[in-house]
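# Build me a structure from this.
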Amino acid sequence: MQKEAIYHRPKNNFAYAYDERTLHLRLKTKKDDTLSVTLIYGDPYDWKDNVWQYHKQKMLLTGSDDLFDYWTTSVEPPYRRMRYGFYLEDESESLVYTEKGFFTEQPLDTNDYFSFPFLNEIDVFKAPDWVKDTVWYQIFPERFANGDSSIDPKGVLPWGEYPPARDNFFGGDFQGVIDHLDHLTELGINGIYFTPIFKAKSNHKYDTIDYLEIDPQFGDKETFKQLIKACHERGIKVMLDAVFNHSGYYFEPFQDLLKNGEDSKYKDWFHVRSFPIETKPLPSYDTFAFEASMPKLNTENPEVKEYLLQVGKYWVEEFDIDGWRLDVANEIDHQFWRDFRRTVKQIKPELYILGEIWHDSMPWLQGDQFDAVMNYPMTSALLDHFAHETISVETMADRLTSLLHSYPDNVNEVAFNLLGSHDTPRMLTLANDRKDLVKLMYMLQFSFPGTPCIYYGDEIGMKGGADPGCRECMIWDKTEQDTELFDFLEELISLRKSHSAFGNSGSFHFVSAKDGVIQYKKETTTETLLFLINSSEVIQSVEDLSLSNETTSLFGNKIKPNTALTLEPFGYEIISL
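Next up, the predicted model:
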């Protein structure tokens, strides 16, 4: 066995408390290098006649990527503490792997083993349970619906009659959302994620002027309360977008800094590199990217920190929101997020805290900061295969398998899975108008562990390139909507709700991914679903479905045992085994 490839550490995604009694353990080995792995475990204080009392338990091969095999098991140590090691076998040798390295014989001293000192309940990662069963719908308020023309901003354009630009307005507002909640309910949505609603100069509102005021073009606080109430009556949760990394140019403390320079009482609210303040050619202060209109806030400053924590509290206490999505979350210090979580969770323990991080996020997902992050690694894997056609099905499956083993299961279950957003071109545009490919991406998105999100308008086939093209006005004329795509998504959401294995209750693993055909299983103790996806342009035949009797697929097709299943080009099937 290739010892250099064998890896475990007793923390994070390799050893963690799944709940108050259960530990999950993982081991990584070189792909196809190990035949079996057995966990050796016991309580460190359980000795009889000077012999440590241990148990053995087979580990499951839960996934493989291009380099590694991943082995997983679940145990309930009777006294919530454990010493453990791994017994590995291949065709020619066996060895024991512990914290002290590799042994040909099982060590007698428990100090040689890995240690999980104690399963403290307070250390268990706990995200709100409701998130696991939530299907989100992202709304860019300025472009969803104009329900109250009396509050339109100056220079508003007729709805949808002009292409979106970085500086134009169409008058979308809260009343427009209230007027169209039936559309979301019909689709099966039970969570809304709003991009920023606070007072700002731009149409996107990521340049906050006042964190405690709603932008007048959206309505007032009373209308917002009506919107929250209407959503909650329909069982729809509401999540707001917080931009704490940076403020807007017209944020009062920054305006004071511009006016008074080094004499400003707010000079330490920002990261100023030099005085006098310069905005061109490069700002003399830290910003989001190099945007002079978005000065970076100094969240280590006690006054800034207290102000932003009060903002976090205010919208939960006064309006009963259900979640915070945190913009550019990875550029803010960890201590701020720890204090933020403690502050808002004291008010509403079931509040969902979602960070915008595009890469490996384990440091933020240890139970003391975020409940989840936006799952862009999943997004890119699906888009790279189906839309960009830059990777094979094998590579896509490898990337998704590696991703699932990069985090604990209870983290994966609440990951925010998206395929499009206000920051990216629309799915149909990326797929070159191939609706069949878009459907396959949705199939994987909605059956992948996590909580899926639809970007407004994608469900009716809207198109658009990168910002601002992806921010067109929502199309409300039924004759211009793709109702077939809407019906497909409605069916997927219904299946997710009616079949426990389809959603977050089902474990996920790939059976195979080759020649353009993807097979994966979702399993619970009572149900096993086999997903078949043909991402190629040719008819594919799938053998050996392990069927003992004739069955009906989730889409109503009869599947006979001992016969090959034919998948049409870009076809799909879901079979209950």
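# Could you use CA atoms for every contact and neighbour count after this?
OK.
# Could you measure from the nearest residue to residue 221 once chain neighbours are set aside over to residue 220?
The shortest distance from residue 221 to any non-neighbouring residue, by CA to CA, 6 or more residues apart in numbering, is to residue 214 (6.8 Å). Taking CA to CA, to the nearest Å as the measure, residue 214 falls 6 Å from residue 220.
# from what I can see the residue nearest to residue 221 touches residue 197, true?
Yes - between residue 214 and residue 197 there is a contact under CA atoms under 8 Å: 5.8 Å.
# who has more neighbours, those two?
When residue 214 and residue 197 are compared for neighbours, residue 197 comes out ahead with 27 against 17, by other CA atoms under 10 Å.
# correct me, but the more buried one touches residue 139?
No - Residue 197 is beyond contact range of residue 139, at 10.5 Å (criterion: CA under 8 Å).
# ok, the residue nearest to residue 221 - contacts?
By CA atoms under 8 Å, 6 or more residues apart in numbering, residue 214 lies in contact with 197, 198, 199, 220, 221.
# compare with the first, here's sequence two:
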Amino acid sequence: MTAPDWTAHAIGWHVYPLGFTGAPVHPGDAPAAEPARTRLDHIADWLDYVQRLGLNVLQLGPVFASVEHGYDTLDYRRIDDRLGDDAAFDRLIAAAHERGIKVLLDGVFNHVSARHPLVAEALADPDCPAARLIRVDRSGGEPRPAVFEGHDSLVELDHGAEEVAELVVGVMRHWLDRGADGWRLDAAYAVDPAFWARVLPRVRETHPHAFIYGEVIHGDYVDIVARSTMDSVTEYELWKATWSALKEANLFELEWTLGRHDGFQDAFRPVTFVGNHDVTRIASQVGADKAVLAAVVLFTVGGIPLIYYGDEQGYTGVKEERFGGDDQIRPLFPPTPEDLSELGADMHRVHQSLVALRRRHPWLADARVTVTGIANESMTYRTAAADGSAALEVTLDITGTPRAEIRDGAEVVWAHPL
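Below is the predicted model of the structure:
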């Protein structure tokens, strides 16, 4: 494993800043007012809440200048005007670090906005410097930029070019110099691992303690990590098996995936989650009670767990394939924690208690799982320290009212419902 030592104790809160702060995202949204305090300050107001929940990592979605949703970048070195400025970013980093919270940024290095100045330059002049950064098809009468997954608004960078590697190294170093602690590499699955292998060692020359992981939806995780030199990847396999097994009453699916998860753990420490900015909320997928069981899985298997903001409050929201289809899962958060509805209090207590359990058993970061009992609607597994020095027994049951129990030997140390 190449991940920095601090990731062995990392548990994070994943925030989509534009939605969290109520910034205008779509054309026609109300224009951004000039707030007395920036929207990044709004995120800083929640750091005490993050700390009280027991978390020590803040994973931010895109914060750089973009056209709409943040993944259509206009300028990698400028904070989005809708969120704030360099001073606001510095305040957020300082406030997080004062609380012992690491801050990870979202690196959208597969593509840029079609309105990025480089795109127009590359299309206009095949011999200009920009043309070495953007993938352009000039085989027809009209030059056409390569686009990401059919989205005309997202133009792909040419990752075979050394100039793109230099651009990404420069951006990553710039924000690490400014205080960031690491990066999530957006759409890393769409980039040849050889590109990251050229970039990341150069970043680590100056920032050896940065944690860098990739968004990888499918593929050979172990091979991708090895060839890319990334520290980790997002384990979508475990995410899918967790909600699907609970929803379809087929815990055999989860059993199979936990076996694969142990194999990943032998090579790297996966980034685990049950929700993020791209998927339907876990409470909408499986219901509130089963969402508790999903959280139990998240916090009792190895990895680096991320809680998507609002999941710890039982938020619901459905991802839809339409314009504005992400809005439900990227909501505005209240001004302060005191403004939260009491409807989420029980789910918050569940998460706080599970995080506390993981803090009491730090070996869970690298735990290995053995399933000891399995049926369609019930499952028991032993989660143990990699060296066998400690273990817990976890039972999940959805035969009636969903319930879960965690035992340390003969003692029940956690249960739902209480």
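# now structure 2: which of the contacts of residue 214 of structure 1 match?
Retained contacts for the contacts of residue 214 of structure 1 in structure 2, judged by both residues aligned by TM-score structural alignment, their matches' CA atoms under 8 Å, are 197, 198, 199, 220, 221.
# what does residue 94 of structure 2 align to in structure 1?
Matched by TM-score structural alignment, residue 94 of structure 2 corresponds to residue 229 in structure 1.
# where's that match, which helix or strand?
helix 221-233 (DSSP states H and E).
# Which neighbouring elements make contact with the next helix or strand after that helix?
Going down the chain from helix 221-233 of structure 1, the next helix or strand is strand 237-242, by DSSP H and E. Here strand 237-242 of structure 1 touches strand 191-194, helix 221-233, strand 323-326, going by 3 or more CA pairs under 8 Å, 6 or more residues apart in numbering; DSSP states H and E.
# After superposing, tell me the mean distance of strand 237-242 of structure 1 to structure 2.
Here strand 237-242 of structure 1, set against structure 2 after superposition, deviates by a mean of 0.6 Å using mean CA distance after the TM-score superposition for structure 1.
# ok, the equivalent of residue 331 of structure 1 over in structure 2 - how many residues close by?
Here residue 331 of structure 1 is matched to residue 190 in structure 2, going by TM-score structural alignment. Look at residue 190 of structure 2: counted by other CA under 10 Å, it has 15 neighbours.
# you'd agree residue 190 of structure 2 is up against residue 110?
Yes - with contact defined as CA under 8 Å, residue 190 of structure 2 counts as touching residue 110 (7.2 Å).
# neighbouring contacts of stretch 127-134 of structure 2?
With CA under 8 Å, 6+ apart as the criterion, stretch 127-134 of structure 2 contacts 118-119, 121-123, 125, 145-146, 155-159, 161, 163-164.
# Between all of those residues, which two are separated the most?
Using CA to CA, the pair of those lying farthest apart is 125 and 159, separated by 19.3 Å.
# Which parts of the stretch 51-200 of structure 2 are strands?
Shown for the stretch 51-200 of structure 2, the strands assigned by DSSP state E, counting those that start in this stretch span residues 57-60, 64-66, 73-79, 102-107, 111-113, 136-137, 144-145, 147-148, 151-156, 182-185.
# Lovely, talk soon.
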